[in-house]
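In: need coordinates for the following:
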Amino acid sequence: MKLYHHFSEFKRLNNAVVTIGTFDGVHYGHQKIINRLCELAKATGGESVILTFFPHPRLIIDPENQDLKMINTIAEKAKILAGLGVDHLIITPFTRDFSNLSPSEYIKNILVDTIGVKHLIVGYDHRFGKDRAGGMPELEAAAQIHDYKIEVIPEQDINDVAVSSTKIRKALLNGEVALAAKYLGYNFSLHGRVIKGDKIGRTIGFPTANLFIEETYKLIPADGIYAVTVDMSGQSFKGMAYIGQRPTINGMTRNIEVNIFDFNQEIYGQNITMTFLQFLRHDVKFTGLETLKLQLQKDKEDTLAYFDTLA
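Out: So this is what the prediction gives:
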């Protein structure tokens, strides 16, 4: 898959089969649309193109609302789309100027002149252009002028996509990572850099790697303990992750930490990927570090027991 971060990098195609959307999560509903995109491109001798936006349009149109959290970072999304066989992914900056394009300018300047659209797959309720003034009537009228065909994604499929995205976010915010995986078709993960912590875990026999997530828009699951795998430098390890404010030591910040089993290397500064498999328990405040240690020993036993069920 070829990746573009601006329209200026893209060379117009002769037969572009295009769909447009944020595709956050790239879950089963999205995959159905993307599979159709690739199928149509193959059937017509064209090339599949996904046009997506970053940052999310809602963050630009409504900058006061920063509560929106995304299931995927833009890099994670690109990796998943590449695996689905998409030929081209255009991640265009969603700016005020872009949002102010009229519907006719959007169609001619972007879809036709820049991308070279010949087939367009869009939802029945697709809106675009300044103040979201453009819709199916504008697309259909322009198709007669610019010679492209439109395939409409039915209302039921669009509703399924929206419902699935909502369910995934809700599941993750409730800690239900196994349920989220069923909707996604893959396990949710966090990718970040290992930073120094206060090393309290080492004093009770459970050293942890503290994870820093650079992308502030990335959704973080509910506080608690999870069974996870940790991937780094081409290797995969089992572990248990903690998300929370460490109430036992009166912590003030929300931490993301992982105790990697059978591992004792220094990995400060390294990037790791933590994949969530199972929720174990909620975060609670213990009477002291010794009580916490006893609970962590049980958590480890529960985590290993979970991994045994996968064997």
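
In: for the rest of this, base every contact and every neighbour count on C-alpha atoms.
Out: Will do.

In: now the strands for this structure?
Out: Ranges of strands within the chain are 2-4, 16-20, 47-54, 88-93, 117-123, 149-153, 189-195, 209-212, 224-232, 235-244, 255-260, 271-281, based on DSSP state E.

In: so what does the fourth one touch, helix or strand wise?
Out: Judged by 3 or more CA pairs under 8 Å, 6 or more residues apart in numbering; DSSP states H and E, strand 88-93 is in contact with strand 2-4, strand 47-54.

In: contacting residues around the last one?
Out: Spelled out, that is strand 47-54. Residues from elsewhere that reach strand 47-54 (CA atoms under 8 Å, 6 or more residues apart in numbering): 13, 15-23, 37-38, 41, 74, 86-94.

In: still on that earlier bit, kindly reformat the strands of the chain as a markdown table containing mean neighbour count and distance to Leu81.
Out: Putting these into a markdown table (neighbours: other CA atoms under 10 Å; distance: least, CA to CA, whole Å) gives the following:
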| stretch | mean neighbour count | distance to Leu81 |
| --- | --- | --- |
| strand 2-4 | 14 | 10 |
| strand 16-20 | 24 | 13 |
| strand 47-54 | 22 | 9 |
| strand 88-93 | 20 | 8 |
| strand 117-123 | 23 | 16 |
| strand 149-153 | 16 | 19 |
| strand 189-195 | 19 | 16 |
| strand 209-212 | 22 | 25 |
| strand 224-232 | 22 | 20 |
| strand 235-244 | 20 | 23 |
| strand 255-260 | 22 | 27 |
| strand 271-281 | 21 | 18 |
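
In: would you do the same for the sequence below? I want to compare the two.
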Amino acid sequence: MKIYTDLKKFSAINPVVTIGTFDGVHLGHRKVIRRLQELAQKVNGETVIFTFYPHPRLVLNPEDNGLRLINTLEEKKVLLEAAGIDHLVVFPFTKEFSKLTYVEFVENILVKQLGMKYLVVGYDHRFGHNREGKYEDLKIFADQLNFKIERQDVLNMDAINVSSTKVRTSIAEGDIQMANKYLGYRFFIKGDVINGKKLGRTIGFPTANIDPQESYKLVPKDGVYAVKVDVDDKRYLGMLNIGVRPTVNNQLDNRSIEVHILDFDKDIYFKNITIHFYQRIRNEQLFASLDELKAQLAKDKIEVERLLG
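Out: The predicted structure follows:
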């Protein structure tokens, strides 16, 4: 997959294009991608995803710092390449760009600069300033500018429309299994192992503290999770805690992500590792003593091995 941040360097044969933030690259997105690939094959063309960075909401509503995204940009690149996309345009989203009308955007960027031959849009997609460009408007415009356009219906699972918002809600509520069902893969967090207080090793459960690196990366609800951990191209079972560790922490505003990797004793400080989430086991708890915490962690380990082993 070729990646562009400068449209002057873009080159593709009969580009078949779709546009969006593609947060999560979930099953709904993959339905659009499959159609993109079918059309590209039909017209001897190549698939193009046109996405934005930063996310438009982060630019248009900077005071609303509550937005959290399923994927970082680098994660999204990996997922889209795995999905078989030929070209990815990462277009810088600015307030100035947001003022373009849908006519200016389609004509000046998609047609003149990309050379678009086919456009595939999602069921509710709108273009341009104030999202004023509807599908019906674009169909008329397509005839004038000599490209074809098609709208994809929403993917429906269990009478629920699959969307990035629904995936984000599931993750935020700790319903990892539902999120994974919508995503079509295990939700994951990549991050560097950073120094912690090293209290886990004193009770026989050493943990790696994870820094997700991007402040906008969505982190699941506090609690204990069954996970798998990628370290140096090998995968291990793990149990992960998200929260304030109330039994051992006096700074209850100090939220952390820490994972105990089962049957593992290597030094991985400052390594970049990947956590794949499988299931939430329980809420985070305050224990009366370290012995009670240790006993519960032993039970958690058995549960992780039962679920994932």
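
In: could you find the closest non-adjacent residue to the most centrally placed residue in structure 1?
Out: When CA atoms, centre = their mean is applied to structure 1, the residue found nearest the centroid is Asn72 (1.2 Å). With CA to CA, 6 or more residues apart in numbering as the criterion, Asn72 of structure 1 has its nearest non-adjacent residue at 5.6 Å, and that residue is Gly25.

In: cool, and Gly20 of structure 2?
Out: In space, Gly20 of structure 2 is closest to Thr51, 5.2 Å off (CA to CA, 6+ apart).

In: run a quick neighbour tally on the residue nearest to Asn72 of structure 1.
Out: Per other CA atoms under 10 Å, the neighbour tally for Gly25 of structure 1 reads 25.

In: quick one: it and Ala181 of structure 1, what's the gap?
Out: Counting by CA to CA, to the nearest Å, the gap from Gly25 of structure 1 to Ala181 of structure 1 is 10 Å.

In: now swap in Asp87 of structure 1 and tell me
Out: Distance from Asp87 of structure 1 to Ala181 of structure 1, by CA to CA: 26 Å.

In: which bit of structure 2 covers stretch 200-208 of structure 1?
Out: Aligned by TM-score structural alignment, stretch 200-208 of structure 1 corresponds to residues 199-207 of structure 2.

In: residue contacts, the residue nearest to the centre of structure 1?
Out: Taking CA under 8 Å, 6+ apart, one finds 24-25, 218-219 in contact with Asn72 of structure 1.

In: against Glu138 of structure 1, how distant is Ala41 of structure 1?
Out: Distance, Ala41 of structure 1 to Glu138 of structure 1, by CA to CA: 23 Å.

In: out of the two, which sits in the busier spot?
Out: Taking neighbours as other CA under 10 Å, Ala41 of structure 1 and Glu138 compare with Ala41 leading, 22 against 15.

In: ok, Ile168 of structure 1 - contacts?
Out: Counting by CA under 8 Å, 6+ apart, Ile168 of structure 1 has contacts 179-180, 183-184.

In: ok, which pair from the residues you listed is furthest apart?
Out: Leu179 and Leu184 (8.8 Å; CA to CA).

In: more crowded one of these two?
Out: The neighbour comparison of Leu179 of structure 1 against Leu184 (other CA under 10 Å) goes to Leu184, with 22 against 17.
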